[in-house]
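**Student:** Sequence plus predicted model, see below.
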Amino acid sequence: MTGKLNTKVAVVTGASSGIGEATALALTAEGASVALVARRADRLAALQQRITEKGGQAIAISADIADENQAYDVVQKANAVFGRVDILINNAGVMQLGLIDGADTEQWRSMININLLGLMYATHAALPIMKAQGTGHIVNISSTAGLEANANAAVYSATKFGVGAFTEALRKENHIHKIRVTLIEPGAVATELGDRITDPTAKQWAQSWLETKKPLASDDIASGIVYAVTQPPHVNVNEIVIRPLDQ
């Protein structure tokens, strides 16, 4: 396959569904080779097959990026198989909503470990490779919850505000190495993210809120990501906020 990303190699975390899956398909449609990363091996295998049947190139890596060693190994394996890592899409995430008082604090740790530390671990693993290449692009998926904190989403928002801060510092540290950094902040998107909310009151609140909107599709976010990573090398799209019209 040929396109604007021909010869480029991308690593996409959280690739088994939603924004990650749509982004992997969009990147391969532009000619990129993609390392598909998530915990659900069966989903990854099915996505890999879809890509290869369309003439694309992909490998599936089942891993938990909240584990630092696994995050490191993912990036190293992609580099070993494809010979480089040009694009890292830090998309893996989890959203557990609910009030602070009475919360299951294990869910707090899970969100911090996946949404924030996992993103940091993968970035830490990719930076030496990109510096040695003299080029690279790191795309961090945050949320509009990283722009405005609301009741029922305190810790989820805290992780996404953290992603924003980390991303800006990352950009300032690495532009001299010709590494581009982009922050993507989606609003309401129709994905499986809300399906895993365990607090029944918070889940009902989230569903009721979503019903008042016409949510975006994962493809809408993938299009924004492809836009950012296909700009000329001297152009760094720092931040993209993508909301439904009625949000």
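**Tutor:** Structure received. What you see is a predicted model; the values in this text were computed from it and never measured. Residues are numbered from 1 along each chain as shown.

**Student:** make it CA atoms for all contacts and neighbour counts henceforth
**Tutor:** OK.

**Student:** need the next SSE after the longest helix along the chain, C-terminal direction.
**Tutor:** Ranked by residue count and defined by DSSP state H, the top helix of the chain is helix 154-174. Beyond helix 154-174 in the direction of the C-terminus, DSSP states H and E gives the next helix or strand as strand 179-186.

**Student:** And the contacts of that next one?
**Tutor:** Among residues not part of strand 179-186, those counted as contacts by CA atoms under 8 Å, 6 or more residues apart in numbering are 130-131, 134-144, 146, 164, 167, 170-171, 174, 221, 225, 228, 236-243.

**Student:** what about the most centrally placed residue in the chain, distance to residue 185?
**Tutor:** When CA atoms, centre = their mean is applied to the chain, the residue found nearest the centroid is residue 91 (1.3 Å). Here residue 91 is placed at a distance of 11 Å from residue 185 (CA to CA, to the nearest Å).

**Student:** then this one, side by side with the first:
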Amino acid sequence: MAEKQSTSRVAVITGASSGIGAATARALAAQGYRIALLARRLDRIEALAAELDNGSIAVQADVTDRDALVAAAARVQEELGGADVLMNNAGTMLLGPFSSERREDYRAMIEANLLGAITATEVFLEQLRDGGGDLVNISSVAGRTARATNGVYAATKWGINGWSESLRQELLPDVRVTLIEPGVVDTDLASHITDDATREAVQKGYDAATVTPAEVAEIIAFVLARPRHLVINEVLLRPADQLG
């Protein structure tokens, strides 16, 4: 079994193939972390691991597949010595009018956004507790404010928020828990929406987004760099011109 290098922490990032996940991998690597890049799109995370060139690894895993996460955790333990940080970032935003026609979208969001984070945390928790770790859950402004057409997405994010607060109380002092709630960020999240009219409307906001994934990643890196006696439990951030 590999031993953890004293000068290098290990971060596991789900949904690491693009957006906030990939940006955070770059930010943490710059601080000396080795990264376990978890995502479904293997070609992207392999390219990112090669770019980082610091012993980081690419692990193809879908957060809705517990067996894949268990295998990923075993590989992280064997090759990197275990995880110090787990960032639950994987998710999807399938907005649209509520109807039976979109029931598969609802299931997909619940399984990825909420159950995926819960399962990843359950699988990696023992590693996080070994020496004191950090759990970073990526939520959303939608975890505070629901709107028409985002009901199930908001439900998953409200769920993440409540679950994170429970874990915060339960896991101290072994694991610090931080909830990150971004507003609109310049990512490809809106492109996943299956309802055409909703996708076109939402995409306009994302096309005009002024907050970049790198700016969110900088905040996450700052949070993780605080001394162990200090916990930044919650960060809500929006573009300056976003009202809701």
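**Tutor:** Received, thanks. In this text, all values refer to a predicted model and were calculated from it rather than measured experimentally.

**Student:** So which bit of the second structure is the longest helix of the first structure matched to?
**Tutor:** Equivalent residues of helix 154-174 of the first structure are located at 151-171 in the second structure, counting by TM-score structural alignment.

**Student:** Read off where stretch 59-67 of the first structure ends up in the second structure.
**Tutor:** Under TM-score structural alignment, the counterpart of stretch 59-67 of the first structure in the second structure spans residues 57-65.

**Student:** buried residues in the matching stretch?
**Tutor:** Applying a neighbour-count criterion of 16 or more other CA atoms under 10 Å, the buried positions in stretch 57-65 of the second structure are 57-64.

**Student:** for stretch 178-191 of the first structure, same thing?
**Tutor:** By neighbour count with 16+ other CA under 10 Å, stretch 178-191 of the first structure contains the buried residues 178-189.

**Student:** Using JSON lines, lay out the residues you listed together with distance to residue 81 of the first structure.
**Tutor:** Conversion of those to JSON lines gives the following (distance: CA to CA, whole Å):
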{"residue": "178", "distance to residue 81 of the first structure": "23"}
{"residue": "179", "distance to residue 81 of the first structure": "21"}
{"residue": "180", "distance to residue 81 of the first structure": "23"}
{"residue": "181", "distance to residue 81 of the first structure": "24"}
{"residue": "182", "distance to residue 81 of the first structure": "25"}
{"residue": "183", "distance to residue 81 of the first structure": "27"}
{"residue": "184", "distance to residue 81 of the first structure": "28"}
{"residue": "185", "distance to residue 81 of the first structure": "31"}
{"residue": "186", "distance to residue 81 of the first structure": "31"}
{"residue": "187", "distance to residue 81 of the first structure": "35"}
{"residue": "188", "distance to residue 81 of the first structure": "36"}
{"residue": "189", "distance to residue 81 of the first structure": "33"}
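
**Student:** Out of these, flag the one nearest to residue 82 of the first structure.
**Tutor:** When these are compared for distance to residue 82 of the first structure (CA to CA), residue 179 comes out closest, at 18.9 Å.

**Student:** what separates the closest residue to the closest one other than its chain neighbours from residue 238 of the first structure, distance-wise?
**Tutor:** Counting by CA to CA, 6 or more residues apart in numbering, residue 136 is the residue found nearest to residue 179 of the first structure once chain neighbours are left out, at 4.6 Å. Here the distance between residue 136 of the first structure and residue 238 of the first structure works out to 14 Å (CA to CA).

**Student:** more neighbours, those two?
**Tutor:** Between residue 136 of the first structure and residue 238, counted using other CA atoms under 10 Å, residue 136 has the larger neighbour count: 28 against 15.

**Student:** so who does the equivalent of that one over in the second structure touch?
**Tutor:** Taking TM-score structural alignment for the superposition, residue 136 of the first structure sits opposite residue 133 in the second structure. For residue 133 of the second structure, the contacting residues are 83-85, 174-176, by CA under 8 Å, 6+ apart.

**Student:** Would you state the helices of the second structure in chain order?
**Tutor:** Counting by DSSP H, the segments of the second structure that form helices are 19-30, 42-52, 66-80, 103-109, 116-129, 151-171, 196-207, 213-224.
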